[in-house]
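K.L.:
Need coordinates for the following:
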Amino acid sequence: MQGEAAGAQAFANFDTLLAPFIRHENLSYESVKRAIRRFIFNMNIPTRVGFQTPFTNITMDLVVPGNMKDEAVVIAGEIHDSTYGDYQEEMYMINRAFAEVMLEGDAKGRIFTFPIPTYNITSNFDWDNKQLDPVWEMTAKYGIPYFANFVNSDMSPDDARSMCCRLRLDNRELRKRGGGLFGSNPLTGSIGVVTINMPRLGFKNKGNKETYFKELKYLMEVAKDSLEIKRKMLEKLTEQGLYPYSKHYLSGIKERTGKFWTNHFSTIGLIGMNEAALNFMGKDIASPEGQMFAIETLEFMRDVMKEYQETTGNFYNLEATPGEGTSYRLAKIDKEKFPEIKSMGNKEPYYTNSTQLPVFYTKDLFKALSHQDPLQTRYTGGTVFHIFLGERLNSIEATKQLVKKVAENFHMPYYSLTPTFSVCPTHGYLAGEFFNCPKCKEEEQQKIISEISELKELLEQHVK
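P.N.:
Here you go, the predicted model:
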């Protein structure tokens, strides 16, 4: 599938669906851990186009979802008498094995990049469950997991699908289409993303909201047209067999709706809202005026996309585009065309990601969360807030409490902890930021002291 897609591949209900196989095959914990290790190593082998590692995301339920508890288990195509709700202990085995393998890293102590696990935090989440301690240890050491916040949300875990490091889809939209989600829940995604250059928009329409929103609407029309053309081409090429894997997996949707890509969204994103505010009103997004301007922009874009859904009959959503490359590319182009345009960076210009605060704006985590909360909740197609920590969290309890505090006090839909660590080729994992390994330095010093001592002894013997 990765050979047919530019973005990520996601696997929903990973532990729930695999748990019955453990009992069916009578596997020991060591066998489960070996299988998980094999899976993780395979996920980190460059097998994608361009010799890249497949970008994969898995959703770990931890406990059996309500909509699957009474569902009959299917193994090797056969329906069994048991239900998924009967395999909670096996789910714990999978989660423990996964966390332990990720904690160990590879032979040199380096982190595994994929798959990225998503854990759903609900109001009845069991924070005291000792079975989940390896998950919290993994979070404290590497910050690998992403957390989907359903505590302060009108959605339940059954309503959302985390497709990659950002894209989250609202399954309620799919239910409205009819035909239900049974058997086709994960068969969704995005056919493509078009990112709108907000700083240029702010610069060209300085101080004039009427022309600003008029041009934004025009750019969104261009984005919509390109996505509609792409959708038609995808349908045509899939029908002709040029996407054989997608054609196979989406065949059920084709039978029900007449199209392969009906359940896939068209995504419009934005970049550089901070610089858009700077160019438009002379104030950054951190200011009350800049924040309100960003909220107004997001609300406008959401309303326009609702119109597109009604007129085209296709799903549209608004995403906080990751923009790792777009951030620099668009800023460089704009600086050449409009030398007076404001951007971040001195020698190398760049735009701040989506509606994020400027880099290094504040070290106060809760100040940043309070600012971003009303912005991040307005995205319908996904966003993520990275909680950058200067060091490793030293205890499981501290890790749990931080994740819990964010979930209970903010509406932030999707967030992750990002502790700072370094990897030495010789000594592996090091907590904190190091440009030179302190252990290597100490060993080098000991080696020098040892060599000096040996030289001293030789000189003394020579003198005698």
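K.L.:
When you work out contacts or count neighbours from here on, use the C-alpha atoms and nothing else.
P.N.:
OK.
K.L.:
And for N205, the neighbour number?
P.N.:
A total of 20 residues lie near N205 under the criterion other C-alpha atoms under 10 Å.
K.L.:
which residues sit in contact with it?
P.N.:
When contacts are counted by C-alpha atoms under 8 Å, 6 or more residues apart in numbering, N205 touches 211-212, 280.
K.L.:
E137 too?
P.N.:
Contacts were defined as C-alpha under 8 Å, 6+ apart; by that measure E137 touches 103, 395-396.
K.L.:
Quick check: of those, which has the highest neighbour count?
P.N.:
L103 (22 neighbours).
K.L.:
in a helix, that's where it is, yeah?
P.N.:
Yes: with DSSP: H, G, I helix; E, B strand; the rest coil as the criterion, L103 is assigned to a helix.
K.L.:
Identify the residue spatially nearest to it, adjacent ones excluded.
P.N.:
M138 (5.4 Å; C-alpha to C-alpha, 6 or more residues apart in numbering).
K.L.:
give me the element the one you found is part of.
P.N.:
In the assignment (DSSP states H and E), M138 maps to helix 133-141.
K.L.:
following that helix, which helix or strand shows up next?
P.N.:
strand 146-149.
K.L.:
Could you list every helix and strand that that following strand packs against?
P.N.:
strand 116-121, strand 414-419 (3 or more C-alpha pairs under 8 Å, 6 or more residues apart in numbering; DSSP states H and E).
K.L.:
coming back round to it: could you list the buried residues of the helix holding M138?
P.N.:
Neighbour-count burial for helix 133-141 flags 133-141 (criterion: 16 or more other C-alpha atoms under 10 Å).
K.L.:
Report the angle between it and strand 414-419.
P.N.:
For helix 133-141 against strand 414-419, the angle by axes from the mean of the first three to the mean of the last three C-alpha atoms, to 10 degrees is 70 degrees.
K.L.:
let's see this one next to it:
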Amino acid sequence: MCRSFLSPWKDENGEYKFEGRFNQGVVSLNLPQIGIVAAGDEEKFWDLLDNRLDLCFEALMCRHNALKGTLADESPIHWQYGAIARLPQGETIDKLLMDGYSTISLGYIGLYEVTKLMTGVSHVDPKGEAFALKVMKRLEETTKKWKAETGLGFGLYGSPAESLCYRFAKIDLQKFGQIEDITDKGYYTNSYHVDVREEIDAFSKLQFESQFQPISTGGCISYIEIPNMQHNLEALKQLVNYIYHNIQYAEFNTKSDCCHVCHFEGEITLNDDLSWECPNCHNKDQAKMNVIRRTCG
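P.N.:
Below you'll find the predicted structure:
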């Protein structure tokens, strides 16, 4: 999971431990569907949200209980030889599931869509922003309550949803029909992200989304789209510095390619066969080109 965070955990000596920890699983909440069913009725929305959260809790506890009693012998490389732990033969992994040593995550998707459904505006609008923050804080409070009640490392997680963003939207399209700006576009927006169609500059997007990251303690990430910056490195430096000082975790998608046959620098494109092809010399040898679409940090 590219954006998953482990919450702080200390051993018996009071030392923070980072290696050998893991996540027990994620269950993701379809926020837009709750907004569709609530149909603008905020009281109904909060009742539905609480009911769906109860269902998510049951599903997450099913994941946890399925792991309980697992013997270290079932995957020695993980549990006995140090990939995660060094447990003796015949011992269960149960102690690694408790007290926050491992995390267990409530995911969410479609904060933009549910805000649009309930307020009529995007969550970048002040009215929508207030509602979106209220939703996020309810999710955060719920995971904290679960953690206190069970002793498990519950956290709120901005689901990557590479396929789930399409699956949830498809399910809701079949169930509720076409809803303008919600089910008609074929996808739901990733976690708390600004809608991809929103006209917003990179710095403003990062600044806006930064307020949601401290709430998503189980993991989150923000993205921005930028052109090829090879000839404007000073602007790229400013962008990286802004990310460093203003947001926990962000990536930028860019196009910075190079063909090693003709030394073309620019954008290498996908051809009809879905293979990378240099637009200058038509080189298709993947070993003789560099294609960059994302920079992480």
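K.L.:
For the buried residues of helix 133-141 of structure 1, give me TSV that also has distance to A286 of structure 1.
P.N.:
Converted to TSV, the buried residues of helix 133-141 of structure 1 look like this (distance: C-alpha to C-alpha, whole Å):
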residue	distance to A286 of structure 1
D133	37
P134	37
V135	34
W136	32
E137	34
M138	32
T139	29
A140	29
K141	31
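K.L.:
Greatest separation within those: which pair is it?
P.N.:
Farthest pair in the buried residues of helix 133-141 of structure 1 (C-alpha to C-alpha) is D133 and K141. Separation: 12.3 Å.
K.L.:
got the contact list for the spatially most central residue of structure 1?
P.N.:
Among the residues of structure 1, the one closest to the centroid is C165, at 1.3 Å (C-alpha atoms, centre = their mean). By C-alpha under 8 Å, 6+ apart, the residues touching C165 of structure 1 are 57, 116, 146, 384.
K.L.:
can you name the residues of structure 2 that the helix holding M138 of structure 1 overlays?
P.N.:
With TM-score structural alignment applied, helix 133-141 of structure 1 matches no range in structure 2.
K.L.:
how far does that helix sit from the chain's center?
P.N.:
18 Å (C-alpha atoms, centre = their mean, to the nearest Å).
K.L.:
Over to stretch 117-132 of structure 2?
P.N.:
Remark: stretch 117-132 of structure 2 is offset 21 Å from the chain centroid, using C-alpha atoms, centre = their mean.
K.L.:
Same check on stretch 248-262 of structure 1?
P.N.:
That offset, for stretch 248-262 of structure 1, works out to 27 Å (C-alpha atoms, centre = their mean).
K.L.:
Can you get me the start-to-end distance on it?
P.N.:
For stretch 248-262 of structure 1, the separation between the terminal residues is 15 Å (C-alpha to C-alpha, to the nearest Å).
K.L.:
Would you mind pulling the contact partners of that stretch?
P.N.:
179, 184, 187, 191, 231, 234-235, 238, 247, 263, 314.
K.L.:
try 10 Å
P.N.:
Here stretch 248-262 of structure 1 makes contact (C-alpha atoms under 10 Å, 6 or more residues apart in numbering) with 1, 174, 177-179, 183-184, 187-191, 231-232, 234-236, 238-239, 241, 244-247, 263, 313-315.
K.L.:
T189 of structure 2 against K116, yeah?
P.N.:
No: in this structure, T189 of structure 2 is not within contact of K116 by C-alpha atoms under 10 Å, at 11.6 Å.
K.L.:
what touches both of the two?
P.N.:
When C-alpha under 10 Å, 6+ apart defines a contact, the residues bordering T189 of structure 2 and K116 alike are 32, 110, 182.
K.L.:
Please report which of those residues has the highest neighbour count.
P.N.:
Counting neighbours by other C-alpha under 10 Å, the top entry in the shared contacts of T189 and K116 of structure 2 is G110, with 30 neighbours.
K.L.:
residues contacting it?
P.N.:
29-33, 35, 116, 158-159, 161, 165, 168-169, 182, 187-195.
K.L.:
Please say which position in structure 1 it maps to.
P.N.:
Mapped onto structure 1 by TM-score structural alignment, G110 of structure 2 lines up with G272.
K.L.:
In contact with the nearest residue to E215 of structure 1 once chain neighbours are set aside, which residues?
P.N.:
Using C-alpha to C-alpha, 6+ apart and skipping the chain neighbours, the partner closest in space to E215 of structure 1 is L201 (7.5 Å). Residues near L201 of structure 1 by C-alpha under 10 Å, 6+ apart: 211-213, 215-216, 219, 273, 275-277, 279-280.
K.L.:
follow-up on the earlier one: which of the contacts of N205 of structure 1 sits closest to T418 of structure 1?
P.N.:
For the contacts of N205 of structure 1, the residue nearest T418 of structure 1 by C-alpha to C-alpha is F280; the value is 32.5 Å.
K.L.:
Now the helix or strand in which that closest one is found on structure 2. Mean distance?
P.N.:
Applying DSSP H and E as the criterion places F280 of structure 1 in helix 273-281. Once the two models are superposed, helix 273-281 of structure 1 sits on average 1.5 Å from its counterpart in structure 2 (mean C-alpha distance after the TM-score superposition for structure 1).
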